[in-house]
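In: Starting from these lines, generate the structure:
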Amino acid sequence: MSDHVLKVVEEEGFGDAGAKSFFKMARVLDCFSRTNGSLSLTQLVEGTGLPRTTIHRIVASLREIGMIDQDGRRGDYRLGLRMFYYGSVVLANLDLNRHAHSHVVSLHQVTGEIVHLHMFDGSHMVCIEREEMGDARNTTLTTIEAAPIHCTSVGKAFLAFQDQRLIRKIVAEEGLAARTVNTLATYDALAENLALIRERGYATDEEENEIGIQCVGAPLRDSRGRVFGSISVSGPTLRMPLSRLSGLSHAVTQTANAISAELGWDPSKKRR
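Out: Below is the predicted model of the structure:
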C-alpha cells in the first residue's frame, strides 16, 4: 500500500474508520517479503511508520483470522497459511491459466523442451504453470517455485520492459547475486543486456542462473500492453547451444504474443 494512498485516506477523510483500518492492515502486510519473512513488532513499527499501539492491535487482529502467525519462541511475526490459501485461489482462477494452457502445451510439443509460465510477485518470478515431458503441472497449488529476476530469461524478459525506477528499486532490494560465473552481477552489465532484450523482444539465460542450463524467454502483456509476466523454454546446454536459443526465440515470442492477444493486447499498439 503506497504512502500516498494511506495519507489521502487518513488526512483527506476519504472512507470510514473501517476503510482506514484496512489500509493500515495492508501497510503491515506489505512489510513482509521473501527476504523479510519474519519481523518483530519493532521492525513493523519502523516499516510502517505507525504507532506501536496501532501495530500491536493490527497484528493481534490478523493473528486471530490466520493471516499472520507468531513464533512462540522469538515472538516474531510471519505471514500465515491463510495468505497462501488466498494466493493459491487467485492464481488458480486467473484468466492467464485459462488462456495460456493450450499455448504452453503447444510450445512444449514444438520444442520438446520444458516450458515455464511465470508472473512477477514483487521480488521474484513465480512459476504458475510448467509443461515437462507432456505432463502439465500447476505448481502454485502445491509448492511455489520462484526464479531470480536478474539472471533468468523469464526474469529479464519481464524486467526489461519495466520503468527504470522499478528496475533500480528491484535491484536495490534484491541485489545481483552471482549465481554462476556468467551472471550479470553489476547494474551496468544488466542494464546493457536489458536494452538488447527490449530491442530484439526476447531474453536469454546463458548459464547465468545454473551451469548446464540455457533458456529463452519472452514477455507477456495485459490488455493495456503492460508486461506482467513471461514464458520460457529451457533445457540442457548440450541440447540448447546459443545457435538453438536464437532459433527457438521466434517460437517463444510468437507464443507470448498469442497469449497476450488472448488477454486483450493489441499487437499493433505495442507499448513498453
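In: alpha carbons only for contacts and neighbour counts from here, please
Out: Will do.
In: can you pull the buried residues of the helix or strand harbouring residue 100?
Out: Element membership for residue 100 (DSSP states H and E) is helix 95-111. Judged by neighbour count (16 or more other Cα atoms under 10 Å), helix 95-111 contains these buried residues: 96, 97, 99, 100, 101, 103, 104, 105, 107, 108, 109.
In: Tell me the first helix or strand C-terminal of it.
Out: With secondary structure assigned by DSSP H and E, helix 95-111 is succeeded by strand 114-120.
In: where exactly do the helices run in the stretch 1-150 of the chain?
Out: 3-11, 17-29, 41-48, 52-64, 81-92, 95-111 (DSSP state H, counting those that start in this stretch).
In: Would you format the ones you listed as TSV with distance to residue 148 included?
Out: Below are the helices of the stretch 1-150 of the chain laid out as TSV (distance: least, Cα to Cα, whole Å):
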stretch	distance to residue 148
helix 3-11	27
helix 17-29	22
helix 41-48	24
helix 52-64	30
helix 81-92	19
helix 95-111	21
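In: These: which one's closest to residue 172?
Out: Nearest to residue 172, of all these, is helix 41-48, at 16.7 Å by Cα to Cα.
In: What is that closest one packed up against?
Out: helix 17-29, helix 52-64 (3 or more Cα pairs under 8 Å, 6 or more residues apart in numbering; DSSP states H and E).
In: one more, for comparison:
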Amino acid sequence: MDNSILQNNETVSGVARTMAILEALAEHPEESGVSEIAQKLDMSKSTVYRFLQSLKTRGYVVQDAEDRYRLSVRLFELGAQALPHLDIVREAEPGMRHINELTGETVHLGILDEGSIVYVHKIDSKYNLRMYSRIGRRAPLYCTGIGKVLMAWLDQPELMAHLQDESFKPRTANTLTSIEAYLQELSVVRAQGYAEDHEEFEDNMRCLAAPIRDRFGHVVGGMSVSFPCFRFRDELKQDYVKRLMEAAEQISRQLGWHSKSSTNALA
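Out: Predicted coordinates for the structure are as follows:
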C-alpha cells in the first residue's frame, strides 16, 4: 500500500482519537483519569496517556497532582476567535430555504431593534399572491409571530420596558390590544415553543414563528413562515411547526447553542 495513504489514514485516526478524548473530558470532568477515559473510549491506557500528554504540551488540557486531566481555557480561546465571524443571516439561509421549499410560502428572519422587529432576510413565496414585505422593514412586536418569540423569553423587567411604550393599536379585528392579553399569549408561546399570528398583523394572513438562540441561550432572532388563509391547511399545521422548530434549532446550534432536548436536524 502507498505510504502516503497509510500516513493519511493514521492522521485521520489520530484526529478522531484526539477529538474523542477532548469530548470525554468535557462530558465527564469529574472522572478524567487515564483509566476512566480509556475504559469509556475503549482505548488502551498507553494510547490515551500519549494523546493526553500531547494535548497537555500544546496547552489544551491541564494535569493536576492526582493525575487527573481537565480542559484548559485554550479551547475557549479558540472558540472565541470564531464568534465574530458567525452571522445570523448566513447561518439562517439554508434553514429558511428548507422551509420555503417545504411550504412554498414566504419565510422571514427578524431581530429586535429599538422596540420593533426588523426583517433582516426573507425568501419570497413561490406564489404570486404573497405577504408584502422587504428586508429592512420594521413591524410591531405585539401582533407578529416573530415579535412574540422575541418577547416571550425576555426577563420580566426587560419585557415590561418594551411593552410600557407599546401602543397596542388594532391592526385587524384579531389584534391583541392590551398588555394583559399579550402577556397571556406569551405564556402560551413559552409553553409550546413557537408563536402564531392569527390574522393579527394583516387580514387574511397567518404566520408561524420559532425562536433562534445564541450560544448563551438568548433569543436573538425569529424565523417565520407566512400563509394567506386560503392556503393554510390546519391538518398540516403540526408538521409545519415541527419542521420550522427543527430548522430554527439547527440555526441556533450553528450559532453555538447547545440544548439537551435539541437533537433533531433538518430532514
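In: And the TM-score between these chains?
Out: Aligned and superposed, the two chains score 0.61 in TM-score terms (TM-score structural alignment, normalised by the length of the second structure); 173 aligned residues with a Cα RMSD of 2.2 Å.
In: out of the buried residues of helix 95-111 of the first structure, which one sits closest to residue 165 of the first structure?
Out: Nearest to residue 165 of the first structure among these, with distances taken as Cα to Cα, is residue 96, at 26.5 Å.
In: Within the helices and strands, which one has whichever residue in the second structure pairs up with residue 166 of the first structure?
Out: Under the alignment (TM-score structural alignment), residue 166 of the first structure maps onto residue 158 of the second structure. If you go by DSSP H and E, residue 158 of the second structure is part of helix 156-163.
In: With residue 11 of the second structure instead?
Out: Residue 11 of the second structure is part of helix 3-27, with elements assigned from DSSP H and E.
In: show me where the stretch 151-267 of the second structure has helices.
Out: 156-163, 179-192, 237-254.
In: In JSON lines: those helices, plus mean neighbour count.
Out: Written out in JSON lines, the entries for those read as follows (neighbours: other Cα atoms under 10 Å):
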{"stretch": "helix 156-163", "mean neighbour count": "13"}
{"stretch": "helix 179-192", "mean neighbour count": "15"}
{"stretch": "helix 237-254", "mean neighbour count": "21"}
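In: so which of those helices comes closest to residue 34 of the second structure?
Out: Closest of those to residue 34 of the second structure is helix 237-254, at 30.7 Å (criterion: Cα to Cα).
In: can you tell me what part of the second structure the helix holding residue 100 of the first structure aligns to?
Out: Going by TM-score structural alignment: helix 95-111 of the first structure matches residues 87-103.
In: List the contacts of residue 185 of the first structure.
Out: Shown in contact with residue 185 of the first structure (Cα atoms under 8 Å, 6 or more residues apart in numbering): 176, 177, 178.
In: Relative to residue 221 of the first structure, which of those residues is nearest.
Out: Lowest distance from residue 221 of the first structure to the contacts of residue 185 of the first structure (Cα to Cα) belongs to residue 176, with 25.2 Å.
In: among the helices and strands packed on helix 41-48 of the first structure, which is nearest residue 170 of the first structure?
Out: With Cα to Cα as the yardstick, what comes closest out of these is helix 17-29 (18.5 Å).
In: Now do the helix or strand hosting residue 47 of the second structure: which elements does it pack against?
Out: Using DSSP H and E, residue 47 of the second structure falls within helix 45-57. Applying 3+ Cα pairs under 8 Å, 6+ apart, we find helix 45-57 of the second structure packed against helix 3-27, helix 34-41, strand 61-63.
In: Could you check the angle the second one makes with helix 3-27?
Out: Which is helix 34-41 of the second structure. 110 degrees (axes from the mean of the first three to the mean of the last three Cα atoms, to 10 degrees).
In: follow-up on the earlier one: now do the match of residue 166 of the first structure against residue 236 of the second structure, distance only.
Out: Look at residue 158 of the second structure and residue 236 of the second structure: by Cα to Cα, to the nearest Å, they are 35 Å apart.
In: can you tell me which residues contact the corresponding residue of the first structure for residue 220 of the second structure?
Out: Aligned counterpart of residue 220 of the second structure in the first structure: residue 228 (TM-score structural alignment). Taking Cα under 8 Å, 6+ apart, we find residue 228 of the first structure in contact with 119, 120, 158, 219, 220, 221, 222.
In: just residue 222 of the first structure next, same as before
Out: Counted by Cα under 8 Å, 6+ apart, residue 222 of the first structure has contacts 228, 260, 263, 264, 265.
In: And the fourth one? What does it align with in the second structure?
Out: What it means is residue 264 of the first structure. Aligned partner of residue 264 of the first structure by TM-score structural alignment: residue 256.
In: pretty sure that match is touching residue 215, no?
Out: Yes: counting by Cα atoms under 8 Å, residue 256 of the second structure does reach residue 215; the two are 4.2 Å apart.
In: Aligned against the second structure, show me the partner of residue 251 of the first structure.
Out: In the second structure, residue 251 of the first structure lands on residue 243 (TM-score structural alignment).
In: how far away is its match from residue 208 of the second structure?
Out: The spacing between residue 243 of the second structure and residue 208 of the second structure, counted by Cα to Cα, is 11 Å.
In: again, but for residue 8 of the second structure
Out: Per Cα to Cα, residue 8 of the second structure is found 48 Å from residue 208 of the second structure.
In: Counting neighbours, go ahead and name the busier of the two.
Out: Counting neighbours by other Cα atoms under 10 Å for residue 8 of the second structure and for residue 208 shows that residue 208 has the greater number, 23 against 11.
In: which ones are touching the residue lying closest to residue 257 of the first structure once chain neighbours are set aside?
Out: Of all residues not flanking residue 257 of the first structure in the chain, residue 220 sits nearest, at 7.0 Å (Cα to Cα, 6 or more residues apart in numbering). Residues in contact with residue 220 of the first structure (Cα under 8 Å, 6+ apart) are 158, 227, 228, 229, 230, 231, 256, 257, 259, 260.
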